[in-house]
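*Asks:* this one's structure only:
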């Protein structure tokens, strides 16, 4: 799958908000007091541990919004596997701008690379099966577009982006509607013909209702591998099958072996561990003494 870059129009407001939060009311007091305005340097973004890089456009934007004179040469683009010590990008330009933007840039880069790395771990765990790894709406507020991009950088695919691009009937919807079939009927009557409908079930006895109402996709929640295999057999290609619940690199292979089409995991975005990436400094081009 080709990894398409996010439009700058989507990314810039997020990065601007993060920089403004950090700069506060008076800017970077520490850097402005210590570093002469004319000081320039060369630095390197480098991986401290193995993983998958994601978020370089975001990090670059953080540096350039602070100082457009900062030049960045990417050496390992998003989606690239990293070993500990690998150079990711080389930076050169004003020291003040680099230091002021450093934390925001690394926060984004480390987090998004962590999401990509977690996704790649699950993708590798199900290699050899048809199941694809996808994310959920369990994203951090304000970061959904970036986190879902990072999932793609790690080799996964995206579930719906919000409440408005697909119908996903959850257990509480079923409870309010009085059953799976009634929930699907109400949903179909309330949306347009191009909107896909998925319904969540957690018992096999609900499956016939979902199939009888021609759900486009069926979310099989917290089922054992044996139950998943039986569900896939009964679905028999009439709907997309998705497994969710208790998904880890250890459990994913058996879940994938059941024959499901998709495996979704919320922790890829809400709990992925940050990938350790640092900004390494070389000798400044000009002395920092005032």
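*Replies:* Perfect, thanks for sending it. Not measured: the values here are computed from a predicted model.
*Asks:* going forward, measure contacts between C-alpha atoms and count neighbours the same way
*Replies:* OK.
*Asks:* Would you mind listing the buried residues in the longest helix along the chain?
*Replies:* Looking across the chain with DSSP state H, the single longest helix is helix 95-125. For helix 95-125, the neighbour count (16 or more other C-alpha atoms under 10 Å) marks 95-123, 125 as buried.
*Asks:* Please apply the same query to stretch 224-235.
*Replies:* Burial within stretch 224-235, assessed by neighbour count using 16+ other C-alpha under 10 Å, is assigned to 224-225, 227-229, 231-232, 235.
*Asks:* structure B:
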């Protein structure tokens, strides 16, 4: 995260808006819609790297619910200096709140399961995404994931599990995309089975046949409209890349004071 922030700061060097002076001012950031607060600790870190003279005050805490119009934080310092980084700050908060709010929506629909963060995104803002998911209520599990490509490289699913288990101390998760794959690995020593792109009938069948033997993860494209049905099922975790790809950036407003 620090390296990502350093890149942001480097890109801002030399920028100056001639319409803004260097007198002291305060900028109040507020949310224009209801959601889950995220990103405040992170922009505080960014500001401390950017200019130690800037004063930052949180009015909410990450993970809290916020209503439309409520203040999130205030930033005091030279108007010109704060203005230069303002769009970056509102974008980070908006993006993280979008992820956190979507995760919380999914979590509230699940009666027996928990939203999981598989920690498998590799992007410049990887740490920010992880923090946003945590603020939304997701649980990060440190697992070794066997995907379809690794299965092809190893031979078959059972062999892949056995080979991984000999070299990995982490719990092992295997992704499957067909119900027949479940019957291939149900008696193996894999710890988690992720059902990707299963329809509701196939999920119910696996849950009944699994009888609690393996930890089950519902994965793949899990759209919000499926949550009312899936929410009552007896599985352990839910994970979908929609938290990153489909979450929108929340609109963060700014009020300027003296």
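*Replies:* Right, received. Where do you want to start? Bear in mind that the values here come from a model prediction, so they are computed numbers and not experimental data.
*Asks:* TM-score for this pair?
*Replies:* The TM-score (TM-score structural alignment, normalised by the length of structure 2) is 0.92; 258 aligned residues with a C-alpha RMSD of 1.9 Å.
*Asks:* rewinding a little: post-alignment, the longest helix of structure 1 versus structure 2, mean distance?
*Replies:* Its aligned residues in structure 2 lie a mean 1.2 Å from helix 95-125 of structure 1 after superposition (mean C-alpha distance after the TM-score superposition for structure 1).
*Asks:* Over which residues of structure 2 does that helix lie when aligned?
*Replies:* The aligned range for helix 95-125 of structure 1 in structure 2 is 79-109, by TM-score structural alignment.
*Asks:* Ok, stretch 230-246 of structure 1 next?
*Replies:* The aligned range for stretch 230-246 of structure 1 is 205-221, by TM-score structural alignment.
*Asks:* Tell me the span between the first and last residue of that stretch.
*Replies:* End-to-end span of stretch 205-221 of structure 2 (C-alpha to C-alpha, to the nearest Å): 19 Å.
*Asks:* could you measure the most centrally placed residue in structure 1 against residue 270 of structure 1, distance?
*Replies:* Centre of structure 1 computed as the mean C-alpha position; nearest residue by C-alpha atoms, centre = their mean is residue 147, 2.8 Å away. Using C-alpha to C-alpha, residue 147 of structure 1 is found at 9 Å from residue 270 of structure 1.
*Asks:* tell me which residues in stretch 160-178 of structure 2 are buried?
*Replies:* Using 16+ other C-alpha under 10 Å as the test for burial, stretch 160-178 of structure 2 gives 160-161, 164-165, 171-176.
*Asks:* Keep only those of these that are in strands.
*Replies:* Counting by DSSP state E, those place 172-176 in strands.
*Asks:* What segments of the stretch 1-150 of structure 1 are strands?
*Replies:* Taking DSSP state E, counting those that start in this stretch to define them, one finds strands in the stretch 1-150 of structure 1 at 40-47, 51-52, 71-74, 81-82, 87-94, 132-134.
*Asks:* And the ones you listed: which comes nearest residue 281 of structure 1?
*Replies:* With C-alpha to C-alpha, the closest approach to residue 281 of structure 1 among the strands of the stretch 1-150 of structure 1 belongs to strand 40-47: 4.6 Å.
*Asks:* hmm, who's touching the closest one?
*Replies:* By C-alpha atoms under 8 Å, 6 or more residues apart in numbering, the surrounding residues in contact with strand 40-47 of structure 1 are 82-95, 275-286.
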